[in-house]
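[1] Sequence and predicted structure are below.
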Amino acid sequence: MNGIKIQVQEVTDLDIVFGGWAMELLPTYNEIPEEFREGRKKWNKLISTWFFCGLKSCKWMPKEGIDTGKALKHIKAILR
């Protein structure tokens, strides 16, 4: 992701169910590379589909050193 370093935070199942702290989980707007800020890029489409329709049969390939389960909980908490 063009050098952006986002720390995956610990998120509990309760955080996912009740949400409400997305702003603490998201990077600041200025930390997000321009290519991800707006437009209909593949990542914007993926998150939109996940939020509105859900994803089925999705296989995640995280970057080296990223815990898939922890990262997915982080994303789910933001989406809720």
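    Arrived safely.

[2] Could you use CA atoms for every contact and neighbour count after this?
    Will do.

[3] ok, Ile47 - how many residues close by?
    Neighbourhood size, Ile47 [other CA atoms under 10 Å]: 15.

[4] May I see the buried residues of the helix or strand Ile75 falls within?
    Element membership of Ile75, judged by DSSP states H and E, is helix 68-79. Buried residues in helix 68-79, defined by neighbour count with 16 or more other CA atoms under 10 Å: Ala71, Lys73, His74, Ile75, Lys76, Ala77, Ile78, Leu79.

[5] next up, a second structure to put side by side with the first:
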Amino acid sequence: MSTKSDSTSVNMDHEGCSIRKVMVELHSIPRVSIEDEFHDFVTEYLSLRRKREMWASMGDKEQKLRWLQRMYARTKRA
């Protein structure tokens, strides 16, 4: 079940938190490749609005990337 905070309605996105804007920023990080499993995880992970809002609050791109890498590592341990 989806909640309003996780819906994909653009009208509910905070500034800079749309899927398009988040993906553009993600793809601007040189070490991120659309050819790997990490990218697959990130696209699914950031499909949730609350995760995109967290992404936007993480600081610079390097901090954002490290945060996503930690979230990815958690899924591998589970």
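    All right, it came through fine. Nothing here was measured: the structure is a model prediction, and the numbers come from that model.

[6] Any chance you could compute the TM-score here?
    Superposed pair, TM-score by TM-score structural alignment, normalised by the length of the second structure: 0.29. Supporting alignment: 43 aligned residues with a CA RMSD of 4.4 Å.

[7] The second structure: helices as residue ranges?
    Using DSSP state H, the helices of the second structure run over residues 19-27, 37-45, 49-57, 61-77.

[8] Show me which of the buried residues of helix 68-79 of the first structure is closest to Cys53 of the first structure.
    Of all the buried residues of helix 68-79 of the first structure, Cys53 of the first structure sits closest to Leu79, with 12.3 Å by CA to CA.

[9] Hmm, Ser48 and the closest one touching each other?
    No. Applying CA atoms under 8 Å as the test, Leu79 of the first structure and Ser48 come out as separate, 9.6 Å apart.

[10] what do those two both touch?
    Common neighbours of Leu79 of the first structure and Ser48 are not found (criterion: CA atoms under 8 Å, 6 or more residues apart in numbering).

[11] For Val42 of the second structure, see how far away the residue lying closest to Thr43 of the second structure once chain neighbours are set aside is.
    Of all residues not flanking Thr43 of the second structure in the chain, Met23 sits nearest, at 7.9 Å (CA to CA, 6 or more residues apart in numbering). Met23 of the second structure is 9 Å from Val42 of the second structure, where distance means CA to CA, to the nearest Å.

[12] And Glu62 of the second structure, by the same measure?
    Separation of Glu62 of the second structure from Val42 of the second structure (CA to CA): 15 Å.

[13] Looking at those two, which is more packed in?
    Higher neighbour count among Glu62 of the second structure and Val42: Val42, with 19 against 11, using other CA under 10 Å.

[14] The residue nearest to the more buried one when sequence neighbours are not counted: neighbour count?
    Nearest non-adjacent residue to Val42 of the second structure, counting by CA to CA, 6+ apart: Leu68, 7.1 Å away. Leu68 of the second structure has 20 neighbouring residues, counting by other CA under 10 Å.
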